Structures are given as structure tokens and as C-alpha cells.
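1. Have a look; sequence and predicted model below, questions after that.
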Amino acid sequence: MDTTGSRHLRILLLEPNRLWREGLSRVLEDTGYNVVAAAGTLVEGLAEMARGGETPDIVVLDASATAEAPATEFEVARTRFPETRIVVFTDPETPNDALACFLAGADGCLMKNISSKAMAGCLDLVALGERVFPASLIGALLKDPGMGSSPTPVPEVYQNLADPATAQLSKRERQILASLAVGRSNKQIAEENNLTEATIKVHLRNILRKIHATNRTQAAVWAITHKVSDTPATQ
């Protein structure tokens, strides 16, 4: 995969709306990416890639292009292009779509109202191996009473996380986890709780151990799926 130093990343763009597809393609090209193919569906996009003989670094698609089975669509894309990363654009008003795609294996979820500069930064992070999920969408999911209604299967890495009834998080740990879930940094969490960053790191290590998570992303997903801010605290 190309580095983002030159940013000549190859993009396969999938968007059912032709006008939005043409507009986003131009924005991507103007930002320095190479849109090697653009189509309305994954099937059309793969056929276009076959004709051109190219391999995309990132597949960028609208959530609506995944039909109702994002996991299946992603599996098809990765079977064809094992090293390709997947980034999904979603509507800010439907955060469940973003979570469904993220749990189905998307490497990044971006809101459609994102700026071109922020989009470029997120694509660069994804190209470097990071996973990106908007903090604002996490906040919306935490407040959404219908959260968790998506039929998308939860990957094993998330299924293995602890049940909230057995995690035994303290009130302080729940507060810190809730802050983590909405995208706050260790420094911000420390300031909010009048603690040092070192203390926050200790709490986070304890939280990860208790919920059987290995990183902050898994912890954030755990907080969302179990609505940790609404769960009675253990003292």
C-alpha cells in the first residue's frame, strides 16, 4: 500500500447517486488521491477494477451501497483485494448504520457532512492501519434508545468482551469509559476528573482488563453496545 507522504493512494469509489459520486470523486482527486474506478455498486466497481487491472488501496463507499448486508459486501471486497482498507460514508442522522458497518469490519466510518480536509486526514489514518470512528457518532449512539437493533453480526473480537453484569466497573471507571467513548483524550479526561494523566492511564488499563478489551476502540464499542453510561455503577 502506498504511503500517505505522497498521498497517491488508489481509491475505488462506490456511490449509488451519480451526482454525489462525481462530486466526491472530484474532491478526492483535488485532495491528491487517485480514483482508479467509480461505480454505483460493489459488483460494478469490481468489474471496473478488473477491466483496469488496478488494485485499490482504499474502497470508499456510501453505507447505502452495502444494501442490508455490509459484512457480506466487505467480505467480497476483501476476498478480491485482501490488503484493501474500507471506509464508509454514513448519514449523521442514522448512527446505527455507522456502527453496523464498523462492527462488520469497516476500517473507517465518516459522516457525509465532514470537511474535505478532515476527510483526507481520516483516509490517511486508515491507510496507515488505524481505524476511524467519529466521536460525535459515538455520542449519538450512547443516547440512542434503539441502539443495538442492527441485525449485523458482531465480530468475535467484540463478542468475547465481558458482560456488563460481570465487568464490575467502579463509578470512576464508568465515568472515564464514558468520556473515552465520546472521543476525549487522556488529557481531557484527566482535566474533567481532576486527576493526572498517569492516573487515567492506570484506570484505563484496569478498564480494559475488566471488560476483556485490548485497545481503546474495543472499549468504546463496548461502552456503546452496553450503554455503559446508563448502567448502575458498582462502588
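-> Okay, I see it.
2. From here on, just use CA atoms for contacts and neighbour counts.
-> OK.
3. where exactly do the strands run in this structure?
-> In the chain, the strands defined using DSSP state E lie at 10-14, 34-39, 58-62, 85-90, 108-111.
4. Next one for the comparison:
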Amino acid sequence: MSNKIKISIINQNEIEGEGLRRILIERSVEDVEVFRKYSEISFDDMEGPMSSVFLLICSPVDDMTLDICRMAHEAHPEARIIMLANECSSMMVARAFRVGVAGYISKDTSCAGLVAMIKLVELGEKVIPSRVISDLAALDTTSRPIENDVRISDTNMSGREIEILRGLIRGEPNKLISRRLNITEATVKVHVKSILRKLQVVNRTQAAIWAMSRGLSGNSETSMQEEIALPFPVLTGTRPPSVKCNGTYIAAA
């Protein structure tokens, strides 16, 4: 790893942050600091082109964490931002990359694998969980275009199902959706099955893609009248080129 690299771990949990710092130092990563807040990081000592990795320990991944990533990317676009999280749904990973994240790593990753992935991010590669590739592989491989004249309002979905569909767009697991809507997890599962049947898709990822192609967002305040049909067909079954490394797929930048 480059001698110029500086890893700043941002984590409100001091024990978890220090534990990760020790893991990296034991594997020859010398310049590692732990901060409770992004605002505590000082860039005054950086000379020349900055080679820095922000390693954010995010569990759970939430809007506040994504806002931190957005601020860090806007303030220091040359820095690499990595998220290390329990939640690795395709929609959540997509949201992270939209705000400037360069690497999204599962906490299930081995210590050696983590260091290897940080090195890849430093080199300018994008790192995503293999779970995302599995979701893409599960898409319909017939590459048939989705009929854009079918709108969400035509699917006969209830208001509750629309709210759950927004949760799928945000990448929320059933447990989080049930807690947010104050219903049981079993009820959420029933609604999800109904959503998949009404949209004629096979999994949560396809349902989220279908809904987003009609203009539905994960924001509960967006009205149904804001739905739009894209002026181009959305193809399913598309799989981008990638390289597998230690259980994680790396897509070219």
C-alpha cells in the first residue's frame, strides 16, 4: 500500500473503531486514525496530492451516514471513501455509490480481504459486495424490455404496499420496514410477496428497479403524481463486466 495513504476511520463506537485500527496496523498500514465525527478530521498536514481513504464503519447504514459520505466527497473529491457495513442490499449499495463512495465492503469480509480491498480502492478501483452481483444474476435473462405504459397506479397496489415498495428502493430489510411502519415482520413478508406478484417480478431488486423506472423514489413524501415513465426501455438481465477478488467483485472505475 502507498506510504502516502492516510486512513481515517469514522465511527461513533470507539471500541469498534480502535479494533479496526489495530487490525490495519498489524497488516502494515501505518497511518491510521480513528474519529468520532467527520468534522474532527484535519487536512492541514496533507502535502501535495492527497492520497487518503476514509473508512466509515456504518452499522446500520442510514441517511446520516450517507450525508457524511456526500460531504466528504464534495469537500475532497480526490479522497477515496469506503463504507464497511452489515447491510449490503443492492439498493443501499447503489445509494452509497451515488453520493461518492468508492468501495462498499461487507463486515463479513476477512481481515486480510479487507486490506486487499482497501488497496484496490486506493488504486482507483470500485469495490462492491458479491451479493450485488448475485442480485444482478437473478434478474430475468431474457433481456425483455419492461412495458413503460404500465404505471404503478395500474397495478392495484394498496397504500401500505407502496410504502413497503419505497422501503425496497431504499434497500431496507423486512425487519427495518416492519419497525418503521409498526407492523410485524410476517406482515411485511406477505406484502412483499403481493408486490412481486402484482409487478410480475421475481425478487426485491427487480421490484425496486421496476418502481424507480416509473419515477417512484424511496422518499415517503413523494406523491404518486410525480411518477413518470422513462423515455427509453429498461432492460433486465444486464450484467456488467467484473473481476472476482476474495469473494468481492471489482468493477472498473
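-> Yep, it's here. Computed from a predicted model, the values in this text were never measured in an experiment.
5. Got a TM-score for the pair?
-> Once superposed, chain against chain, the TM-score is 0.55 (TM-score structural alignment, normalised by the length of structure 1); 161 aligned residues with a Cα RMSD of 3.5 Å.
6. For my notes, please list the strands of structure 1 in TSV and give distance to T72 of structure 1 for each entry.
-> Compiled in TSV, those are given as follows (distance: least, Cα to Cα, whole Å):
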stretch	distance to T72 of structure 1
strand 10-14	15
strand 34-39	18
strand 58-62	14
strand 85-90	13
strand 108-111	17
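7. residue ranges of the helices in the stretch 51-200 of structure 2, please?
-> 63-75, 90-98, 111-122, 130-137, 159-170, 174-181, 185-199 (DSSP state H, counting those that start in this stretch).
8. can you pull the contacts of the counterpart of T109 of structure 2 in structure 1?
-> Counting by TM-score structural alignment, T109 of structure 2 corresponds to I114 in structure 1. For I114 of structure 1, the contact set (Cα atoms under 8 Å, 6 or more residues apart in numbering) is empty.
9. And the helices of the stretch 51-200 of structure 2: which comes nearest G218 of structure 2?
-> G218 of structure 2 lies closest, by Cα to Cα, to one member of the helices of the stretch 51-200 of structure 2: helix 159-170, at 4.4 Å.
10. what's the distance between that closest one and the middle of its chain?
-> How far helix 159-170 of structure 2 lies from its chain's middle: 17 Å, per Cα atoms, centre = their mean, to the nearest Å.
11. what does stretch 104-114 of structure 1 give?
-> Per Cα atoms, centre = their mean, the displacement of stretch 104-114 of structure 1 from the mean C-alpha position of its chain is 5 Å.
12. For that stretch, what is the spacing between the initial and final residues?
-> For stretch 104-114 of structure 1, the first-to-last residue distance is 22 Å (Cα to Cα, to the nearest Å).
13. residues of it that come out buried?
-> By 16 or more other Cα atoms under 10 Å, the buried positions in stretch 104-114 of structure 1 come out as 104-111.
14. Check stretch 121-138 of structure 1 too.
-> In terms of neighbour count (16+ other Cα under 10 Å), stretch 121-138 of structure 1 has its buried residues at 122-127, 131-134, 137-138.
15. returning to what we had before: need the helices of the stretch 51-200 of structure 2 in JSON lines (columns: distance to S242 of structure 2).
-> Output for the helices of the stretch 51-200 of structure 2, formatted as JSON lines (distance: least, Cα to Cα, whole Å):
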{"stretch": "helix 63-75", "distance to S242 of structure 2": "24"}
{"stretch": "helix 90-98", "distance to S242 of structure 2": "16"}
{"stretch": "helix 111-122", "distance to S242 of structure 2": "13"}
{"stretch": "helix 130-137", "distance to S242 of structure 2": "9"}
{"stretch": "helix 159-170", "distance to S242 of structure 2": "24"}
{"stretch": "helix 174-181", "distance to S242 of structure 2": "29"}
{"stretch": "helix 185-199", "distance to S242 of structure 2": "28"}
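16. which one of these lies closest to E30 of structure 2?
-> Going by Cα to Cα, the one of those nearest E30 of structure 2 is helix 111-122, 12.2 Å.
17. Outside of that closest one itself, list whatever touches it.
-> The contact list for helix 111-122 of structure 2 (Cα under 8 Å, 6+ apart) reads 1, 5, 23-24, 27, 51-53, 80, 82, 102-103, 105, 126-127, 246.
18. Out of these, give me the two with the largest separation.
-> Distance extremes for the contacts of helix 111-122 of structure 2: the farthest pair is S51 and N246 at 24.0 Å, using Cα to Cα.
19. Among those two, which residue is more densely surrounded?
-> A direct count of neighbours by other Cα atoms under 10 Å for S51 of structure 2 and N246 places S51 higher, at 18 against 13.
20. Pull the contacting residues for that one.
-> S51 of structure 2 touches 4-6, 78-80, 122, counting by Cα under 8 Å, 6+ apart.
21. what do you get if the cut-off is 10 Å, keeping everything else the same?
-> Neighbouring residues of S51 of structure 2 by Cα atoms under 10 Å, 6 or more residues apart in numbering: 2-7, 78-80, 122-123.
22. Just put the residues you listed in CSV and tack on distance to N86 of structure 2.
-> Formatted as CSV, the contacts of S51 of structure 2 follow (distance: Cα to Cα, whole Å):
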residue, distance to N86 of structure 2
S2, 28
N3, 29
K4, 29
I5, 25
K6, 24
I7, 20
E78, 26
A79, 23
R80, 20
E122, 22
L123, 24
